[in-house]
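Colleague: next comes the sequence, and after it the predicted model I'd like to discuss.
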Amino acid sequence: MKALTWNGKGDIRCETVPDPEIEDERDAIIKVTNCAICGSDLHIYNGLIPSMQHGDVIGHEAMGEVVEVGRATTGLKVGDRVVVPFTIACGECFFCQRGFHSACERTNPDRAKAMKLWGNSPAGLFGYSHLLGGYRGGQAEYLRVPHADVGPIKVPEELADDQVLFLSDIFPTGYMAAEFCGIEPGDTIAIWGCGPVGQMAIRSAFLLGAERIIAIDTVPERLRLAESAGATTLDFRKEDIYERIMEMTHGRGADACIDAVGTEADGWASLDSFVDRVKVATYLATDRPHVLRQAIHCCRNFGTVAIVGVYGGYLDKIPFGSAINRGLTFRMAQTPVQRYLPSLLRRIADGEIDPSFVITHRGSLEDGPELYKTFSERTDGCIKVVLKP
């Protein structure tokens, strides 16, 4: 089959790889009908995710048709149309039973490596390094889905692929970010990053009752898309974000702040962001946490900072004194997608939201390497890429 593979920093290739096979009685094989490039895939593209190996099949946003099931797989049959969560969960362990599927204790065969870096291991993820299981990803013609009786959700015929594809990751992630904020009537929510997850967070925050969203980015197309949802936008290259948010909230700060950027914050936004870039380039740091520092300072006393942007290692000079002295709450996670799927599918079916609004570019797997470059460089108005194998 054809698949997109990682072969080093900035080197994504469309190659022929072996077809997946049933390896466990709870597996399923799906024929991928649509997949997407996620913002967190760009961290792989840019060489920031450790434990990648040459030839790894990447991608974790996928949906398709079931073509084979293991003999112990329940709830799915050949011909079912499904969306596959990026988190792989057994459904039976301590965390899965509590709805924390992204912390599954059984699905990361590389958990010993993860424990050395993070103290404990999250769940295995599709197409996201040999810290997180080394599973093949979904930017391919076919995908093996472990624990298929727990992960994939069947979707109604009347909903188009474009409407439901993003249930695999970015819609649940953006929704979770908004939910983390504990939104109450009248709240102002500040969101850093108007990429795909940030766009989903904006619309989710309005769905959950926020009165005002302040969306922060510098890419014109992203800012316009945020404005079309009703957000007030700030360009961090043109304005002092802290001063503007304080001005807009009468000196109090935003009720909650969402970091939807993560490790690759813009390296030219401020002096500290430039220093972050230099440290990462010279291997003196693992991440560029400028956005997180700013979100902490812009959050009101006893407010919430929600973090859904990906960080991988150790963050330097985080103003924790500010956080503890002002009573901030931090909430963060890799999204336990399975927890959100039923309710978010209902919201789509009921017409409350159509996540396809974020798609700007389409192509085949053969177009994938060039579209990775376009997405990474933010050229041609690119916000979200969908590939059709």
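Modeller: Yep, that arrived.
Colleague: alpha carbons only for contacts and neighbour counts from here, please
Modeller: Noted.
Colleague: run a quick neighbour tally on residue 315.
Modeller: Counted with other CA atoms under 10 Å, residues neighbouring residue 315 total 17.
Colleague: state the distance from it to residue 286.
Modeller: Going from residue 315 to residue 286 by CA to CA, to the nearest Å gives 7 Å.
Colleague: contacting residues for the closest residue in space to residue 57 that isn't next to it in sequence?
Modeller: Nearest residue to residue 57, sequence neighbours excluded (CA to CA, 6 or more residues apart in numbering): residue 5, at 4.5 Å. Contacts here follow CA atoms under 8 Å, 6 or more residues apart in numbering; on that basis residue 5 touches 12, 13, 14, 15, 54, 55, 56, 57, 58.
Colleague: most neighbours out of those, which is it?
Modeller: residue 57 (31 neighbours).
Colleague: I figured it was touching residue 7, is that so?
Modeller: No - at 9.7 Å, residue 57 and residue 7 do not qualify as touching, with contact defined as CA atoms under 8 Å.
Colleague: ok so, going back, now, which of the contacts of residue 5 lie within strands?
Modeller: 12, 13, 14, 15, 56, 57 (DSSP state E).
Colleague: which residues of the stretch 1-150 of the chain fall in strands?
Modeller: Ranges of strands in the stretch 1-150 of the chain, per DSSP state E, counting those that start in this stretch, are 2-6, 12-16, 28-37, 56-57, 61-69, 81-84, 87-88, 124-125, 142-145.
Colleague: second one coming, line it up with the first:
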Amino acid sequence: MRALAWHGKGDIRCDNVSDPKIEDGRDAIIKVTSCAICGSDLHIFDGVIPSMQHGDVIGHEAMGEVVEVGKDNKKLKVGDRVVVPFTISCGECFFCKKGFFSGCERSNPNREMASKLWGNSPAGLFGYSHLLGGFAGGQAEYMRVPYADVGPIKVPDGLTDEQVLFLSDIFPTGYMAADYCNLKGGETVAIWGCGPVGQFAIRSAFMLGAERVIAIDTVPERMAMARAAGAIVLDFKEEDVYDRIMALTNGRGADACIDAVGTEASATGSFDSLVDRVKVATFMGTDRPHVLRQAIHCCRNFGTVSIVGVYGGFLDKIPMGSAINRGLTFRMAQTPVQHYLPMLLEKVQKGEIDPSFVITHTAPLEQGPELYKTFRDKKDGCIKVVLKP
């Protein structure tokens, strides 16, 4: 089959690879009808995610039609149309039973490797390094889904791929970002990053009762999309973000701040961002947490900082003195997608949101390598890429 495979920094290829096979009775094989390039995939493309190996099939936003089912899987049948969460979860362990599916204790076969870096292991993820299981991803014609009696959700008739594909990751992630802000109604929420996850966080914050959303970015197309959703938009290249947020909140700060950027943050004229770049380039640091620092400073006393941008290692110069002395709450996670799926699917069915609004590019799988570059470089108005294997 054809699949997008990683061959080093900046080197994604459309290769011919072996078809997946049933390896466990709970598995399923799906024929991928739609998949997407996620902002988190760009960290792989840029070479900042450790333990990738040449030829690894990537991608963790996928859906399709079930073509084979393991003998112990009673949930799915051949012909079912499903969306596949990017988190792989057993449904039976301590964390899965509590709804913390992204903390699954069983699904990462390389949990010892992850534990050495992070102290313990999260769930396995599709197409996202051997640190997180080495599972082949969904930017391919076919995909093996472990624990397929827990993860995939069946798609009701009448909904297009484009309406439901993003239930695999970015819609639940954006919703979780807002959910973690503990909104009661009437709040001001500041969101760094107007990429796909940020766009869903903006709309989710409004759905959950925020009165104002302040969206921070510098890419015109992203800012226009955020503005269309009702957000107040700040261009970090044109104005001081801290000063502007303080002015908008009468000096108090935002009630909640969402970091939807993560490890590859950049900021024009920012000294700390420049130092981060130098440290990463010289292997003296692992991440560039400029946005997280700024979010902490812009959050009001006893406010919440919600982190959904991906960080991989050890963050330098985080202003914990500010956070501790002002009583901030931090909420963060890889999204327990299965926890949010039924509720978010219902919102799509009711017409409360059509997730397809974020799509700017649709193309065959073979164009994936070039579209990785387009997405990474923010060219051609690219906000979200959907691929059709």
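Modeller: Cool, the structure landed. Nothing here was measured: the structure is a model prediction, and the numbers come from that model.
Colleague: and the TM-score between them?
Modeller: With the length set by TM-score structural alignment, normalised by the length of the first structure, the two chains reach a TM-score of 1.00; 389 aligned residues with a CA RMSD of 0.5 Å.
Colleague: in the second structure, what residue corresponds to residue 108 of the first structure?
Modeller: Residue 108 of the first structure maps onto residue 108 in the second structure when the alignment is built from TM-score structural alignment.
Colleague: now do its match against residue 133 of the second structure, distance only.
Modeller: Distance from residue 108 of the second structure to residue 133 of the second structure, by CA to CA: 5 Å.
Colleague: okay, and the common contacts of the two?
Modeller: Joint contacts of residue 108 of the second structure and residue 133 (CA under 8 Å, 6+ apart) are 124, 125.
Colleague: trace residue 56 of the first structure over to the second structure, please.
Modeller: Looks like residue 56 of the first structure aligns to residue 56 there (TM-score structural alignment).
Colleague: so what's that match up against?
Modeller: By CA under 8 Å, 6+ apart, the neighbours of residue 56 of the second structure are 5, 6, 7, 127, 129, 134, 136.
Colleague: again, 7 Å this time
Modeller: The contact partners of residue 56 of the second structure, by CA atoms under 7 Å, 6 or more residues apart in numbering, come to 5, 6, 136.
Colleague: nearest to residue 234 of the second structure, of those?
Modeller: Checking these against residue 234 of the second structure by CA to CA gives residue 6 as the nearest, at 35.1 Å.
Colleague: that closest one: neighbour count?
Modeller: 24.
Colleague: next up, the contacts around it.
Modeller: 12, 13, 54, 55, 56, 57, 58.
Colleague: can we see that at 6 Å?
Modeller: 12, 54, 55, 56 (CA atoms under 6 Å, 6 or more residues apart in numbering).
Colleague: just tell me what the first one corresponds to in the first structure.
Modeller: Taking TM-score structural alignment as the alignment basis, one finds that residue 12 of the second structure is matched in the first structure by residue 12.
Colleague: what's the distance between the match of residue 56 of the first structure and residue 11 of the second structure?
Modeller: 12 Å.
Colleague: re the thing from before, make TSV from the strands of the stretch 1-150 of the first structure and add distance to residue 248 of the first structure to it.
Modeller: Shown next, in TSV, are the strands of the stretch 1-150 of the first structure (distance: least, CA to CA, whole Å):
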stretch	distance to residue 248 of the first structure
strand 2-6	44
strand 12-16	43
strand 28-37	35
strand 56-57	45
strand 61-69	37
strand 81-84	40
strand 87-88	38
strand 124-125	40
strand 142-145	47
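Colleague: nearest residue to the most centrally placed residue in the second structure in space, please, no chain neighbours.
Modeller: In the second structure, the residue lying closest to the centroid (CA atoms, centre = their mean) is residue 170, at 5.1 Å. Computed as CA to CA, 6+ apart, the closest residue to residue 170 of the second structure that is not its neighbour in sequence is residue 197, at 5.2 Å.
Colleague: after superposition, how close is the helix or strand harbouring that neighbour to the first structure?
Modeller: Assigned by DSSP states H and E, residue 197 of the second structure belongs to helix 196-207. The superposed helix 196-207 of the second structure is, by mean CA distance after the TM-score superposition for the first structure, a mean 0.3 Å from where its aligned residues fall in the first structure.
Colleague: following that helix, which helix or strand comes up?
Modeller: strand 212-217.
Colleague: helices or strands up against that following strand?
Modeller: strand 188-192, strand 232-235 (3 or more CA pairs under 6 Å, 6 or more residues apart in numbering; DSSP states H and E).
Colleague: now the shortest one: buried residues?
Modeller: Residues of strand 232-235 of the second structure classed as buried: 232, 233, 234 (neighbour count, 16 or more other CA atoms under 10 Å).
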